[in-house]
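S.K.: coords please:
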Amino acid sequence: MSKQLFPLVMADVALFCLDEEQRLRLLVTQRALAPAQGNWALPGGLLKPSQDSSMEDTARRVLREKVGLDAVPLEQVRVFSGDRRDERGWSLSVLYLALLPKDQVPAVAMHKTDAVAWIDPNSPDVELAFDHASMVQAALQALRAKVRDRKLPLHLLSPLFTLTELQRACEAVLDTTMDKAAFRRRLKEREGIDFEAVEGEEKRGRQRPAQCYRATQEFYF
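M.R.: Next up is the predicted model:
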């Protein structure tokens, strides 16, 4: 009788933020256990049918257990599968995309994790385990496609933000610079739908005070 094959089923999360210099960064963890012990990888883990009612539940549990994050907006990107992804056997993983402001990501090394780090997703300075380099590229492509399709990455920003901060977030995602006037014209199409001005709220800096905005209740990335 041939041996029945039961694939490993897991979830991995590509979580992005902006650093203090408004550069796009990706959260990675250093694995404490085999396989790939000591290597860097996306936060991820195996499905636990006794605890998880869905693959999204698996992703959320993994973020809580490994890096102490909860209530993170998630979006499914795609499924990765194959017989050579993991030395433990045939496996499939559902990849999720997440965006958060940096000040809302108090990520720390927890269960089965030796350390956490923020890396440049465009040119990682660490080698990622398994096929996670391909996952990062898939997540980046999905994120950029949304922004090119005129979606706004408001989850990367603080609850109150300026239009300049929003432009910098879009530029960080697309890894390019954008014309200010053209960008403001584009925003006019979304104002009132995705974001709205907050009366009486301004941010002060070296220039004149800038109007603050916030996401509307109808906003969806």
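
S.K.: From here on, just use CA atoms for contacts and neighbour counts.
M.R.: Noted.

S.K.: Could you pull out the strands in the chain for me?
M.R.: 8-18, 24-31, 40-41, 44-46, 74-82, 91-99, 113-119, 195-203, 210-215 (DSSP state E).

S.K.: between these, which gets nearest to residue 136?
M.R.: Across the strands of the chain, residue 136 has its closest neighbour in strand 8-18 (6.6 Å, C-alpha to C-alpha).

S.K.: Which strands and helices lie in contact with the closest one?
M.R.: Using 3 or more C-alpha pairs under 8 Å, 6 or more residues apart in numbering; DSSP states H and E, the elements in contact with strand 8-18 are strand 24-31, strand 44-46, helix 55-67, strand 91-99, helix 132-148.

S.K.: how about those in JSON lines, adding distance to residue 191 and mean neighbour count?
M.R.: Formatted as JSON lines, those follow (distance: least, C-alpha to C-alpha, whole Å; neighbours: other C-alpha atoms under 10 Å):
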{"stretch": "strand 24-31", "distance to residue 191": "24", "mean neighbour count": "23"}
{"stretch": "strand 44-46", "distance to residue 191": "36", "mean neighbour count": "21"}
{"stretch": "helix 55-67", "distance to residue 191": "31", "mean neighbour count": "22"}
{"stretch": "strand 91-99", "distance to residue 191": "21", "mean neighbour count": "22"}
{"stretch": "helix 132-148", "distance to residue 191": "15", "mean neighbour count": "18"}
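
S.K.: Let's see this one next, to set against the first:
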Amino acid sequence: MKKLFPLVTADIALFTIQEGSLRVLLGKRANTPELGRWALPGGVLDPMSDSDLNDTARRVLSSKTGVDVPFLDQVATFSGAARDPRGWSLSVLYYALLPRDLVPAVAGSKTEAIEWRDAFAPGSGLAFDHAKLIAAALATLRDKVDRAALPLHLLPERFTLTELQQTCELILGRSLDKSVFRRRLKDEPRIVQLDGEFLYGPQRPAQLFRAAVDFRF
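M.R.: This next block holds a predicted model:
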């Protein structure tokens, strides 16, 4: 009986905030299969150099985008015989968060171009089953924020509470009551007030904060 050796890959939904919306990174494939179609950054497990699939995911992001992300975590595993024309495949989906001030990314050697697409409407005709993967990663991100996780990895090193609330609203797709949100953050150990540091603009100065040293989304 012929044995099947599945193609094992890591695919990453890299999210950021850009132009007032939640975005996900897609690359235009430069190789077959799915040549010329848009896909999530992904790559095949290299058992000679990757100690685990986390290593694969970080290597893929580094080689294809040139960025190092502060947060990366697994979402789910997708598998089947029809996902990839090369044969039976297994993909571990990750999601990652990139601060908006680090958005500039450079396409690596295996992608012709990259685009930051609207995470809620990334476009039709994506390669493989990546539309399904994006939806799964987005659902995980939204559920976590809905359960009071703070998406600080999407913010610059110093941020205001208004910026934090706006980021949560962009992820959730709905407005949040300002007073309720601020009460929730009172004595919040995951953020640190920067005494004497303010963001100045047309309105009254806004207090600046940073993430706690040991913060993890």
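
S.K.: Quick check: TM-score for this pair?
M.R.: Remark: TM-score between the superposed chains equals 0.97 [TM-score structural alignment, normalised by the length of the second structure]; 217 aligned residues with a C-alpha RMSD of 1.1 Å.

S.K.: now the helices and strands packed on strand 8-18 of the first structure as a markdown table including distance to residue 75 of the first structure?
M.R.: Below are those laid out as a markdown table (distance: least, C-alpha to C-alpha, whole Å):
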| stretch | distance to residue 75 of the first structure |
| --- | --- |
| strand 24-31 | 16 |
| strand 44-46 | 15 |
| helix 55-67 | 9 |
| strand 91-99 | 5 |
| helix 132-148 | 10 |
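
S.K.: Quick check: buried residues in stretch 97-117 of the first structure?
M.R.: 97-102, 105, 107-110, 112-116 (16 or more other C-alpha atoms under 10 Å).

S.K.: got a list of what the spatially most central residue of the first structure touches?
M.R.: The first structure has residue 15 as the residue nearest its centroid, 2.5 Å off, counting by C-alpha atoms, centre = their mean. For residue 15 of the first structure, the contacting residues are 26-27, 97-100, by C-alpha atoms under 8 Å, 6 or more residues apart in numbering.

S.K.: which of these lies closest to residue 19 of the first structure?
M.R.: Nearest to residue 19 of the first structure among those, with distances taken as C-alpha to C-alpha, is residue 26, at 9.9 Å.

S.K.: For the alignment partner in the second structure of that closest one, give me its contacts.
M.R.: Correspondence of residue 26 of the first structure to the second structure, assessed by TM-score structural alignment: residue 24. Residues in contact with residue 24 of the second structure (C-alpha under 8 Å, 6+ apart) are 13-16, 116-119, 122.

S.K.: could you redo the last one with a cut-off of 6 Å?
M.R.: Contacts for residue 24 of the second structure (C-alpha atoms under 6 Å, 6 or more residues apart in numbering) come out as 14-15, 116-117, 119.

S.K.: Could you do residue 56 of the second structure as well?
M.R.: Residue 56 of the second structure touches 45, 50, counting by C-alpha under 6 Å, 6+ apart.

S.K.: Can you find the partner of residue 208 of the second structure in the first structure?
M.R.: In the first structure, residue 208 of the second structure lines up with residue 212, judged by TM-score structural alignment.
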